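Asker: Got a predicted structure plus its sequence, pasted below:
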Amino acid sequence: MSDEDFDLDLDDLKRRMDGALASLRTEFASLRTGRASASMLEPVMVDAYGQKTPINQVGTVNVPEPRMVTINVWDKSLVGKVEKAIRESGLGINPQLNGTIIMLPIPELNEERRRELTKVAAQYAEHARVAIRNVRRDGMDQLKKFKADGMSEDDHKIWSDEVQALTDAEIKKVDDALENKQSEIMQV
């Protein structure tokens, strides 16, 4: 076999690592930071029309003020279900009804809750790091197979270094995202 037969798909590895980073950003968006954000309601599902439905598919989510989220529910029969879903979501928000509009005042976070949220953010980041390392391991395993099939030592080293550099860059992105999120959470 010639060296051209050993082609590691770095783009695929990068795409998979970027997927872990995108997942992390989604998880970070759902963390409540004391500032109102429509994305904080993304994980909340409403039991509507016989199935679990995201809130943004049963009403319009707005952020009229820095500490207020409003949901204008389109179907009056779902207002109670949306309110119940928010109460049971664990966000620690107490919905207030005003006709078909549900208002969610976002309370100020206390110091203890901020510290808890930074720990949760760190856990999310660690999960992303593990996912990235798993992708790295897949790439390295592929390289081991190539080496067993006759890849030269030099090529193996070059490819290994590229996979490691890609991994390091992606983990740095995770660390940067974590640092930004933690500073956002601790900001009073």
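Answerer: Thanks, I have the structure now. Residues are numbered from 1 along each chain as shown.

Asker: rest of the way, CA atoms for contacts and neighbours
Answerer: Fine.

Asker: what are the ranges of the helices in this structure?
Answerer: Along the chain, the stretches classed as helices by DSSP state H are 10-29, 79-87, 111-148, 153-186.

Asker: ok, structure two:
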Amino acid sequence: MINEVKKSAEQKMQKSLEAFKHDLAKVRTGRAHTGILDHVMVDYYGTDTPINQVANVTLIDARTIGVQAWEKSMLAKVEKAIRDSDLGLNPAAMGDIIRVPMPMLTEERRRDLIKVVRAEAENARVAVRNVRRDANNEFKTLLKDKEITEDDERRGQDDIQKLTDKFVAEIDKALSVKESELMAV
């Protein structure tokens, strides 16, 4: 019973951590990487489709992403989807390839992005703590129903706290790595 609660809590905390890391990948640094465009959706014959399912996304150089649509008719729609995304990018079509240059980040923009990243980290910490609260409530319910002893409840809560500390530390580590990436010129 206790192991099931711990296992469930660990899986939920892991999902919160993965969601946070996925959100971090969306925040762009000065360098180009293809993951920046992952959440851009293109209108593909009336259906919103991820860009990587209608085009080939590659790196041309350290500061430029190349996007090559698989169908010539989709070139304008892909370019429009990138321009309309919340990434602040300005794509330029050159023949059958769309070049997406990564603009230099200003100091002010870097600081704004760090604030965004810190807010995401706090949301991830809150999610992990909510999982801890739910697990502790399950332990209290099990104790109340006399399915576990008070010692088992205390041990279970201690284990959940250790899990919480571990995942919060991983969130903090990912945050510091992203902050150093953002501040690197």
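Answerer: In hand now; what should we look at? What you see is a predicted model, and the numbers here were worked out from it, not measured in a lab.

Asker: Of all the helices of the first structure, which one comes closest to residue 97 of the first structure?
Answerer: helix 79-87 (8.1 Å; C-alpha to C-alpha).

Asker: Show which residues not belonging to the closest one make contact with it.
Answerer: 44-48, 55, 73, 93-95, 100-102 (C-alpha atoms under 8 Å, 6 or more residues apart in numbering).

Asker: JSON lines please, covering these and showing neighbour count and distance to residue 15 of the first structure.
Answerer: JSON lines is the format used below for these (neighbours: other C-alpha atoms under 10 Å; distance: C-alpha to C-alpha, whole Å):
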{"residue": "44", "neighbour count": "21", "distance to residue 15 of the first structure": "28"}
{"residue": "45", "neighbour count": "20", "distance to residue 15 of the first structure": "28"}
{"residue": "46", "neighbour count": "25", "distance to residue 15 of the first structure": "32"}
{"residue": "47", "neighbour count": "15", "distance to residue 15 of the first structure": "34"}
{"residue": "48", "neighbour count": "17", "distance to residue 15 of the first structure": "35"}
{"residue": "55", "neighbour count": "23", "distance to residue 15 of the first structure": "29"}
{"residue": "73", "neighbour count": "22", "distance to residue 15 of the first structure": "37"}
{"residue": "93", "neighbour count": "16", "distance to residue 15 of the first structure": "36"}
{"residue": "94", "neighbour count": "15", "distance to residue 15 of the first structure": "39"}
{"residue": "95", "neighbour count": "20", "distance to residue 15 of the first structure": "39"}
{"residue": "100", "neighbour count": "17", "distance to residue 15 of the first structure": "42"}
{"residue": "101", "neighbour count": "19", "distance to residue 15 of the first structure": "40"}
{"residue": "102", "neighbour count": "21", "distance to residue 15 of the first structure": "39"}
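
Asker: Mind checking which of those residues are in strands?
Answerer: 45, 46, 47, 48, 73, 101, 102 (DSSP state E).

Asker: Sort out which one of those residues lies nearest residue 183 of the first structure for me.
Answerer: Once C-alpha to C-alpha is applied, the member of these that ends up nearest residue 183 of the first structure is residue 45, at 28.4 Å.

Asker: Where does stretch 7-21 of the second structure end up in the first structure?
Answerer: Aligned by TM-score structural alignment, stretch 7-21 of the second structure falls on residues 11-25 of the first structure.

Asker: Also stretch 116-127 of the second structure?
Answerer: By TM-score structural alignment, stretch 116-127 of the second structure lines up with residues 120-131 in the first structure.

Asker: and what of stretch 155-163 of the second structure?
Answerer: Using TM-score structural alignment, stretch 155-163 of the second structure pairs with 158-166 in the first structure.

Asker: Need the contacts of helix 79-87 of the first structure in JSON lines (columns: distance to residue 122 of the first structure).
Answerer: Listed next are those as JSON lines, based on distance: C-alpha to C-alpha, whole Å:
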{"residue": "44", "distance to residue 122 of the first structure": "22"}
{"residue": "45", "distance to residue 122 of the first structure": "25"}
{"residue": "46", "distance to residue 122 of the first structure": "28"}
{"residue": "47", "distance to residue 122 of the first structure": "31"}
{"residue": "48", "distance to residue 122 of the first structure": "33"}
{"residue": "55", "distance to residue 122 of the first structure": "27"}
{"residue": "73", "distance to residue 122 of the first structure": "34"}
{"residue": "93", "distance to residue 122 of the first structure": "23"}
{"residue": "94", "distance to residue 122 of the first structure": "26"}
{"residue": "95", "distance to residue 122 of the first structure": "28"}
{"residue": "100", "distance to residue 122 of the first structure": "37"}
{"residue": "101", "distance to residue 122 of the first structure": "35"}
{"residue": "102", "distance to residue 122 of the first structure": "32"}
